[in-house]
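Trainee: Sequence isn't available, so here's the structure alone:
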């Protein structure tokens, strides 16, 4: 928000100096980002009128002007400005003046003709960036008047940085309340008497958008001189607020918005038929906006209609067909309240940024539209004339926001701030901020003004008292109370331990946005339950992620594209899916994912180089599961993003619901993500089951010797090891302490379609030594189980 310091002082008279005012704004949370001092160095700069102008005898682009500098004295000036002409009033820097840029004015000769001063542009005076010609002053400005007096200088253009909750400070008057509270002053009354109707001309209004548009005010003004120039004082305030004057009607709506905070719009009445309505746009509708672009609309947009024809994008921008021009004679003024939820994100969706949308998105005072309409009407009548009709207002009272009373307790205020603030001062601060205050036994019952959307809790009032009382007045004290030590739960693996474990396996942790591109999820065929964002940061961050892997693989791709052939990344994070019942919050799940490509080992000399594969990552995942003593099972499965035959679903041993997936990514997916000439293996699964564990208990170690029996079985090639292992453990019973698979063979001696698995069975009893008969019985039971379950035979 940018504004003129003098404009602010008009609303809150104060004796504070410029530096004190700027410091106060920052101290109360309205951070000053930039200050531009205006009017310094304008001594000896006066209003002058060109009374004669002749062509320079030696230069085509120069004129020799005779100017009246006041008091009957004339001065000869050589000027090259294209708009220099007889009758023009412009600033004259007299001999001896030093302009804001440091230029000192001295007598000079230009191509042999003497010049005693300089006629100035706005840029040379430091009041604007326009250097295209002389600054044209009002025709009624008296010659010889000091420019500082005419322009209301000195002044300063102050730009403040507002947090999203302080929408009330998007108007000079809203800022004035904070300044008045901080400087122990009062805001000047806003005198906006209603303008009586002089004609019955009016347009009926229909509200069809419910809570999205609960209030709409409109007024017809006929016989307006839209070509009248914008008053000098208004144009200057607009310029100092960062707004370039355009035309009278547009400038007045901009002026009212900057002063009161209420966006407005002016329609050319002759291009309207009525009635005026507000409704949701329909699919397929379009509207040509003021900037000439055609906006494709859908039911997410709110539109203002004329006889059901869209003529403006509500809260964002008007339409080109009904815009006011200098030929406009009859005007329909709009002043409305649109709910933030109905406007937020709509301008960004169209690639726009408008002052109106910026305000409506954060919340505008719902009680302000009629006041702003009366104020704008008075300005138009004073400058451009016209005949006003009655104000037509439609309101849906049940949908208008209301500020409920909030109790501020003395004890709570003292506890949060750490100091006692005098009760009279607390009450003064709250009243100065425009709040209704009633003293009660516990403290104060406070009703915030309608412009303060951010006051809803007791803590909000505590913050108001704190910032106006002064943060620097609050003592810095260490927190008191005993520190509670929390012992880590024995039944859960700490997430930090899990992260460190993956890092010890050679992985680097990545942190990606929880927002992703909808197109990226579509490429993974993982967009079925995606949750779209109403107000995304950008089009590339439009939906919540349903998987960690798309973002993680994209990060891997960025690394390989930058000459990193061996990449190993992991991420812990939440994924989000749409709720089963509409209106509920999205479903969140904590997951872990990892990706790897390149060499299985970092570059070394000790063993032959090979590319990372499925079993390398499977070993990393199983080592992570061992932190909680979890046993995993892997069952063949190929989701849309996986390489067929090289991936599996992951289960807890004996479980029915899959935890996630592990395997190799499909080459077509890698090609779509521009990751070429490399194999990428990955896993992603729910993390919580891997962190839960039984409380560790001490046990005895058997002193009895173990017995090992090595067996080799020929099985069908499609028999998974997980199923084979389950059969062996079930058949051998509790005497089987460990099972080791040490060979897999296909080739000569093994029939096509079969494989040979060689394994070691380690058998042991805790209290006694196993007999040969018991060992043989266990081996026979395993053999019989494998033959029955998988058609296996002992390899000869």
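Mentor: Alright, I've got the coordinates. Remember, predicted model here, so these are calculated numbers, not experimental data. Numbering: from 1, shown residues only.
Trainee: use CA for all of it now, contacts and neighbours both
Mentor: Will do.
Trainee: Spell out, range by range, the strands that occur in the stretch 301-450 of the chain.
Mentor: 302-306, 309-313, 317-318, 331-337, 387-388, 392-395, 406-409, 436-439, 443-447 (DSSP state E, counting those that start in this stretch).
Trainee: for comparison:
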């Protein structure tokens, strides 16, 4: 919302500077985004009249002018402007004047002829970006008066950044009402008297959609002069509010909208047939709008029409075919209240915006609808002439204003300041809120211009604004502090992050809403019922909630590759989402925490001792095993839609699946144009936080005994199953058993493999005897033969 300070001060004039007023508005919740002068500093520029224009004898494009500057003696000024002519009134910079751009005017000779000043364009005065010639002033401009005073250039333009709930301040009336309430200064709000009808002409109005349009006023005005010039004061106020002056009739409706907050529309009465209807759009209905766009109107769009055709999209934009032109003689003036829900979002749907829609979708004062049509009629008759018919009113059920209860004690507790009933009552009176008191409680009825007062907190906010946010103290919080218990068997989240960072991974944070294709590729969700689709996504590629972290990590990898990063280690801790009718706290959805990671490029940073080996499954498996220590995880073969069918594994901890790890599926490597496949993993974050508490073991003073055992087994038997099978029968003397060799080839039967284990045995009380050691090795060999049909290899 932009407006000039001088216009505001005609309605309310507190004894404050521009900067003080700006600060006061901001602290009351109406943030002043910009405060700027309408013109840069300059002096000694007056209104002048050109008396005579003669061609310069030595220059084709220059003229020698005799100019009256109000001093009694005409001044000679050489001018090159193409539009200079005798009789014009224009700005004249006198000798000694300093114009914007550090340009000083002095008496000088131009091609041999003395010039005592300069006739100015709007650009030279700094009040326009471009100018094709001199700034032509109205014929009644007083010669000799300072141009700053005549054009009111010692003015400031306020630009207020309003929140959507404060539609009442989208007008000078609303802002003046706020300033009066904040400062306690009396307001001089515009008094609008009813314009008596001088003709009987009228047009019937029908509310065919009374919920969407419960109030409509219309009036016929005949014999207007649409070619009349808009007064300079009105053009000046419009332009300083960011609205370009177009024609008198259009300018008047825009002016009333800025002044009172009520959008209006003017139809050419000669183009209307029968009654005016407020109705919903009909099937396949189209309308050519004033912006020359033809809109195929949806069924939920409110339309203004006559008996034969549509005239306008209600509250949004008028139609081209029924609009006024400079030839219009008779007009139909509309002032209506449209329900915010009937207007909201409609303009954006068709790819444009309008000042009317901006106001109607937030809520317009339905108590001032009649006042606006009377004010517009006044201005039309004053500027364009004509005769006005009676105001025709069509009315249905208007929005109910439900009283809201405020408890004084509650307001004081929330704001943390003593208020008292009298002070609160004074604030409500200043805001023109009707209320009744019931002890220390207030029952407040919101006025017709406030659509944002529905609950007690809304009234508390009003009190806070009027008290002033900078007047509410901010004491340091006081509370009893207690150290929270941290179970020994639970690892802090930051520690898990730190462990990954120590192994070269960098943390990323991605959006939880993702591309639908990611859910199909990386989670295998091809059925629409399995996806959690957003009702109102912020972008088409963010339409569903993620059920895996893989998509975001692949996107991060692609971003890094575009920036020539050849070695990438990433991890993310975040929620994923899935349907679950038993989930809490949000019914129907589970939102577990997951830890996802990705490794790409070389196994080690580039260096002279490294051969540039690419990271593989076992590198990342080692990272995960280190992350899970001291617990021992089990890795089993897995089929996963995102991972390579032969290079992926599920991760089990104490028999429970906690995640997966594997190489990206070749199909997705090709689809996402990756040079080589990255290694991905995803784990249940809550499982990672639960750790096995280390148990102290006595350190033996006796030497360990090491034996090697080689066996031949079927090639499809997994090492993990062998180690798990040996655990129940291992002697307490066995400290460790590890595979150190795998051999397939000569000397080993086909479809067989040779596995060599290193067995470490030790006792804390004595040195082991050979017989004991041999017995343990024989026991292990027998168990392998019995469970896995293993043959001992010499």
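Mentor: Structure received. None of these values were measured; they are calculated from a predicted model.
Trainee: any chance of the strands of the stretch 301-450 of structure 1 in CSV, with distance to residue 771 of structure 1 and mean neighbour count too?
Mentor: Output for the strands of the stretch 301-450 of structure 1, formatted as CSV (distance: least, C-alpha to C-alpha, whole Å; neighbours: other C-alpha atoms under 10 Å):
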stretch, distance to residue 771 of structure 1, mean neighbour count
strand 302-306, 85, 24
strand 309-313, 89, 24
strand 317-318, 91, 23
strand 331-337, 90, 25
strand 387-388, 112, 22
strand 392-395, 94, 17
strand 406-409, 81, 20
strand 436-439, 91, 16
strand 443-447, 86, 20
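Trainee: which stretch among these comes nearest residue 487 of structure 1?
Mentor: Nearest to residue 487 of structure 1 among the strands of the stretch 301-450 of structure 1 is strand 406-409; the distance by C-alpha to C-alpha comes to 36.3 Å.
Trainee: tally of neighbours for the closest residue to residue 174 of structure 2 other than its chain neighbours?
Mentor: Nearest residue to residue 174 of structure 2, sequence neighbours excluded (C-alpha to C-alpha, 6 or more residues apart in numbering): residue 168, at 5.4 Å. Using other C-alpha atoms under 10 Å, residue 168 of structure 2 has 27 neighbouring residues.
Trainee: Doesn't residue 168 of structure 2 lie inside a helix?
Mentor: Yes: assessed with DSSP: H, G, I helix; E, B strand; the rest coil, residue 168 of structure 2 lies in a helix.
Trainee: so it touches residue 177, yeah?
Mentor: No: the criterion here is C-alpha atoms under 8 Å, and residue 168 of structure 2 misses it with residue 177 at 9.5 Å.
Trainee: Helix, strand or coil: sort out residue 259 of structure 1 for me.
Mentor: Put simply, residue 259 of structure 1 is helix when judged by three-state DSSP.
Trainee: shared neighbours of residue 168 and residue 177 of structure 2, anything?
Mentor: Contact with both residue 168 of structure 2 and residue 177 is made by no residue, according to C-alpha atoms under 8 Å, 6 or more residues apart in numbering.
Trainee: For residue 143 of structure 1, find the nearest of the strands of the stretch 301-450 of structure 1.
Mentor: Ranking these by proximity to residue 143 of structure 1 (C-alpha to C-alpha) places strand 387-388 first, at 35.1 Å.
Trainee: for structure 1, which helix is longest?
Mentor: For structure 1, the helix that runs over the most residues, judged by DSSP state H, is helix 772-790.
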